[in-house]
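K.L.:
model this:
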Amino acid sequence: MQKTLMGACGLALSLLATSVMAQSLTQDEINQLGNNLTPIGAEKAGNASGTIPEWTGGIGPDAGTKLEDNFSTNPYANEQPEFVITAQNYQQYSENLTPGQIALFERYPETYRMPVYQSHRSVGYPQAVYDQVKRTAGQAKLVNAGDGIDNFAHGTFAFPIPKTGGEVVWNHLTRYRINTKRWYMQAMPQTNGSYTLIKLEEEVGYPQLMDDVDEASIPNTLLFFKQSVNAPSRLAGNVLVVHDTLDQLKEPRMAWVYNAGQRRVRRAPQVAYDGPGTASDGMRTSDNFAMYNGAPDRYDWKLVGKKEIYVPYNSYKMTQPGVKYEDVLNAGHINPEYTRFELHRVWEVQGNVKDGQRHIYAQRNFFMDEDSWLLNLADHYDGRGTLWRVGEGHVAFNYNVSLPGYAIETLYDLLAGRYIALGMYTEEVSAPQFDFKPTYNQFTPAALRSSGIR
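P.N.:
Got it, this is the predicted structure:
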């Protein structure tokens, strides 16, 4: 596959803790890809009631107009909600809701609602991605009792026909990605709705897409990541660099931080698992970023099955230039006027902390979109079995580069009555840039000091 089309695995990493090793796929199973299954393993047919349509290839660049500064138009701007789910009527839709969604209705009965629109299976990928997935299907293997992956360096969608919970999670982490540079905001509203904007700048590079990197010499390297804090002034200049690996038990994640106040570069082993997320006021863990990332070894992953769930999807309202953060960020939760939910099929996976391991989330239930393998919804439970935090990944498909991503990620703390929102860019200098051409030197510890400002 050529570098310009070769997908990379998502920001986050080798993820599969399961003691059950998947069996190799048969040729008959592989032949389903592109036939009754989509080229990356979703069911091509719609559902029996017609509320989920057939997948016909997704939408392409002709779906809308590319605007200045990498922004794009909303291809579904003229659509209106078919109905709205509220605290007063959610019981009649409960079969298609997650425990976390029900908890949000009960926590915010007067304000939380879900506008439900016509479902569109908008996601589609370059043909080169489809060719690679079919060529490599059945080759990837889980190692270390499922904690790592072998025979799949620098590919995409490692397990298009998954048979274990770990394989489903791994598909989220090996989803198609390309080099990206973006500016975005993070906010942690108080219970009264007040917040401080944290301005972040991020660069991500993938070995197979970097001209000065010999990927053959680093087969276990997944990605290079740099994140700078640009505001507020008390945090500006702090920079994080991460080198992630496919098998983090074989080669652990390497991370360094530059602290502008101390003017020092230090190793950062805390940037993993349940270590605090950057400038998050304790409202998210490191592995909450991109909905989930990190080494898989602290959880056993169980495949619950496939369900039809109302998920945040085609969330273009939150990608349009001119949308103000203050209009989106409300007390308790984001403004429902900017959300869009659709009925889609998702894979549910449950992770439970292994005996002898620890994490502030004792149990996590993930709901993964079958068409993109993006994690749509996540329920996090504490050590007492109480539902604690509910994550929403509001998916929007960038049809100009055939790449789905998150318009915004939210993580609601049901106990504190607060939440964190990150990823919005509608008031930034540019929407995410996908023509970014990073070099290895940009992701070295030596580059950290020059990246910082004070």
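K.L.:
C-alpha from now on. contacts and neighbour counts both.
P.N.:
Noted.
K.L.:
my read is residue 130 is in a helix, agree?
P.N.:
Yes - residue state for residue 130 (DSSP: H, G, I helix; E, B strand; the rest coil) corresponds to a helix.
K.L.:
Look up how far residue 57 lies from it.
P.N.:
Look at residue 130 and residue 57: by CA to CA, to the nearest Å, they are 11 Å apart.
K.L.:
can you check residue 339 too?
P.N.:
For residue 339 relative to residue 57 (CA to CA), the value is 24 Å.
K.L.:
In terms of neighbours, single out the busier of those two.
P.N.:
Between residue 339 and residue 57, counted using other CA atoms under 10 Å, the more crowded position is residue 339 (20 against 14).
K.L.:
what sits against the nearest residue to the more buried one once chain neighbours are set aside?
P.N.:
In space, not counting the residues next to it along the chain, residue 339 is nearest to residue 315; the distance is 6.3 Å by CA to CA, 6 or more residues apart in numbering. By CA atoms under 8 Å, 6 or more residues apart in numbering, residue 315 lies in contact with 338, 339, 340, 394, 395, 396, 407.
K.L.:
As CSV, the residues you listed with secondary structure and distance to residue 427 would be great.
P.N.:
Below are those laid out as CSV (DSSP: H, G, I helix; E, B strand; the rest coil; distance: CA to CA, whole Å):
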residue, secondary structure, distance to residue 427
338, helix, 15
339, coil, 18
340, coil, 20
394, strand, 18
395, strand, 19
396, strand, 17
407, strand, 13
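K.L.:
Give me the number of neighbouring residues for the closest residue to residue 167 other than its chain neighbours.
P.N.:
The shortest distance from residue 167 to any non-neighbouring residue, by CA to CA, 6+ apart, is to residue 159 (5.9 Å). Counted with other CA under 10 Å, residues neighbouring residue 159 total 27.
K.L.:
Check for me that residue 159 belongs to a helix.
P.N.:
No - the assignment for residue 159, made by three-state DSSP, is coil rather than a helix.
K.L.:
any idea how far it lies from residue 131?
P.N.:
14 Å.
K.L.:
Equivalent analysis for residue 231, please.
P.N.:
43 Å.
K.L.:
These two - which one has more neighbours?
P.N.:
Between residue 231 and residue 131, counting by other CA under 10 Å, residue 231 is the more crowded of the two (17 against 14).
K.L.:
Contact partners for that one?
P.N.:
Contacts of residue 231 by CA under 8 Å, 6+ apart are 197, 198, 199, 200.
K.L.:
Could you also give me the structure for this second sequence? I'd like to compare it with the first:
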Amino acid sequence: MRYNKNWLLGSLLAFSVVSTSASAAVSGSEASRLGNDLTPFGSVKAGNDSGTIPAWDGGLTEPPAGYKGSGQHHINPFPNDQVLFTINARNADQYSDHLSDGVMAMLNAYPASFEVPVYQSRRTHAVPEFVEQNTRKNAVNAEIVGAGAGIDGAFGGYPFPILHGNNEQKGWQAMWNHLTRWRGISITRRSSEVAVQQGGDYSLVTSQQEAFFNFYNPEGGEEDLDNIIFYYLSFTQSPPRLAGGAILVHETLNQIINPRNGWGYNAGQRRVRRAPNLGYDSPIAAADNLRTADDTDIFNGALDRYNWRYEGMKEMYIPYNNYRIGEKGLPYSKILGVSHLNPDLTRFELHRVHVVEATLKDDARHIYGKRRFYIDADSWNIALVDQYDGRGELWRVTMGMLKNYYELPGVWTVLEVFHDLQARRYHVLGLDNEESQTRVFTDDVPNKRYFSPASLRRRSVR
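P.N.:
Next comes the predicted model:
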């Protein structure tokens, strides 16, 4: 991989003080399993023995009739699917082997209202051919560098479709698969987030977001990354007290050697300033402090403050194929319950997940003492997170409401939901039902000056 001289010098200095724990890539014969007994992205192609998880048959790659293109709210491709059974506080013990501790805690905390409607499992994840090809190349080339700090030898696909090495290395690899997972090339969307208070009250914070996933740049390659995974812009549009503010993020591939670059625009001061603390457990004001900076996208950022351990594969009920909750025109008041989303609009399915546990290092600081991640084995999206406080008490439960975006194709979240069991409040990110469009995906490759700090003031209008 070729980097500029300043970055390379920083790398050499950092590696003089940071232990290098590179994990060698898998062999060519092992990688040949991709597309054979494994899916092109590394999950087991076969179904389970009981038949409750089907074999992967190529995923969902064609939109249903009536869908006209990116930006249109999605038509449910499975309108006739019915609830197989519902898990509630009364019967949860029967299903506990397939439920996360966080979901069990939600059932116990809200026994009269929270439920888990279970539907037929549908393995809808799919990726374009170029992502499959790059994933096969990555399997024999990609390596972890700097004790989980970054990756090398990967571009345009999942870096580690076949986990290997010891449990620490597998944990790093699974998390990096999430951080670099396929989500398209360029995206724009207007959406809202809300912090729902104990009595059910909430107010919308609406913003316009734009992102370019440089890791999947169709006009580039690994040598063109310049250590940037993606570029992200967000402009707050309402309420009036926040309107005009903006943030810009350059997300780096190795955040220990070259931390993420962030900038903020303050509309009142009309100034762009560096935002060096936009990471880890920095609170997000628009979320009423119910979401940390590294909670966004279910998890993002550097891995250095935790010890990571891969706990193996499990069959779990996770949110999947959540089309109803993203329907156009569905009022937010119907989606947002007093303590959690309206369970009648959610869909859970039995899927294989990778379980990764992160324990805070003795010399590190973070509000979460431990985190347990449940990562969809097909799409490498984190679907559920159990987050513990410094006393070891389960504190927050995060859910990524997954669905297939068949215009990509690929699975990603429609909503991200963050429950605080101690405060009895929750936060929702990604509401766009009442907007004219949902996420718009394109293959456009913008000029990188478009995502420069100088663009923030020009484009931020109060």
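K.L.:
Can you calculate the TM-score here?
P.N.:
The TM-score (TM-score structural alignment, normalised by the length of structure 1) is 0.92; 437 aligned residues with a CA RMSD of 1.9 Å.
K.L.:
just to revisit the earlier point, between the contacts of residue 315 of structure 1, which sits nearest residue 242 of structure 1?
P.N.:
residue 407 (22.9 Å; CA to CA).
K.L.:
Aligned against structure 2, show me the partner of that closest one.
P.N.:
In structure 2, the residue matched to residue 407 of structure 1 (TM-score structural alignment) is residue 414.
K.L.:
neighbours around residue 24 of structure 2, how many?
P.N.:
Residues near residue 24 of structure 2, counting by other CA under 10 Å, number 14.
K.L.:
can I assume it is in contact with residue 143?
P.N.:
Yes - contact criterion CA atoms under 8 Å: residue 24 of structure 2 and residue 143 qualify, at 5.9 Å.
K.L.:
Look up the closest residue to residue 456 of structure 2, ignoring the ones flanking it.
P.N.:
residue 265 (6.5 Å).
K.L.:
middle-most residue in structure 1, spatially?
P.N.:
Nearest to the geometric centre of structure 1 sits residue 290, at 3.6 Å (CA atoms, centre = their mean).
K.L.:
what residues are up against the counterpart of it in structure 2?
P.N.:
Using TM-score structural alignment, the equivalent of residue 290 of structure 1 in structure 2 is residue 297. Counting by CA under 8 Å, 6+ apart, residue 297 of structure 2 makes contact with residue 416.
K.L.:
distance of residue 297 of structure 2 from residue 46 of structure 2?
P.N.:
Computed as CA to CA, the residue 297 of structure 2 to residue 46 of structure 2 distance reads 29 Å.
K.L.:
so what's residue 437 of structure 2 up against?
P.N.:
Contact analysis of residue 437 of structure 2 by CA under 8 Å, 6+ apart lists 71, 72, 73, 189, 190.
K.L.:
let's go with 7 Å and repeat that
P.N.:
Neighbour list for residue 437 of structure 2: 71, 72, 73 [criterion: CA atoms under 7 Å, 6 or more residues apart in numbering].
K.L.:
what do we get in structure 1 for it?
P.N.:
Match for residue 437 of structure 2 (TM-score structural alignment): residue 430.
K.L.:
isn't there a strand covering its match?
P.N.:
No - read with three-state DSSP, residue 430 of structure 1 is coil and lies in no strand.
K.L.:
count of neighbours near whichever residue in structure 1 pairs up with residue 195 of structure 2?
P.N.:
Using TM-score structural alignment, the equivalent of residue 195 of structure 2 in structure 1 is residue 188. Using other CA under 10 Å, residue 188 of structure 1 is surrounded by 27 other residues.
K.L.:
Can you tell me, leaving aside adjacent residues, what's nearest to the aligned partner of residue 337 of structure 1 in structure 2?
P.N.:
For residue 337 of structure 1, the aligned position in structure 2 is residue 344, judged by TM-score structural alignment. Nearest residue to residue 344 of structure 2, sequence neighbours excluded (CA to CA, 6+ apart): residue 117, at 7.4 Å.
K.L.:
tell me the contacts of that neighbour?
P.N.:
Taking CA under 7 Å, 6+ apart as the test, what residue 117 of structure 2 contacts is 83, 85, 86, 87, 346, 347, 348.
K.L.:
Most neighbours out of the residues you listed, which is it?
P.N.:
residue 347 (25 neighbours).
K.L.:
Hmm, that residue is touching residue 122, no?
P.N.:
No - between residue 347 of structure 2 and residue 122 there is no contact under CA atoms under 7 Å: 11.3 Å.
K.L.:
how about the helices of the stretch 1-150 of structure 2, start to end?
P.N.:
Here the stretch 1-150 of structure 2 has its helices, by DSSP state H, counting those that start in this stretch, at 5-15, 28-31, 101-109, 129-141.
K.L.:
what helices or strands is the shortest one leaning on?
P.N.:
Other helices and strands packing on helix 28-31 of structure 2, by 3 or more CA pairs under 7 Å, 6 or more residues apart in numbering; DSSP states H and E, are helix 129-141.
K.L.:
helix/strand/coil for residue 241 of structure 1?
P.N.:
Assignment for residue 241 of structure 1 (three-state DSSP): strand.
K.L.:
ok, how many other residues are close to it?
P.N.:
Counted with other CA under 10 Å, residue 241 of structure 1 comes out at 27.
K.L.:
And it, what's its match in structure 2?
P.N.:
In structure 2, the residue matched to residue 241 of structure 1 (TM-score structural alignment) is residue 248.
K.L.:
ok, now which ones touch that match?
P.N.:
Taking CA under 7 Å, 6+ apart, we find residue 248 of structure 2 in contact with 232, 233, 234, 262, 263, 264.
K.L.:
Narrow those to those in strands?
P.N.:
Using DSSP state E, 232, 233, 234, 262, 263, 264 are the members of these that sit in strands.
K.L.:
want to try CSV for those residues, with distance to residue 253 of structure 2 and neighbour count as columns?
P.N.:
Output for those, formatted as CSV (distance: CA to CA, whole Å; neighbours: other CA atoms under 10 Å):
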residue, distance to residue 253 of structure 2, neighbour count
232, 14, 19
233, 18, 23
234, 21, 21
262, 14, 20
263, 18, 20
264, 21, 23
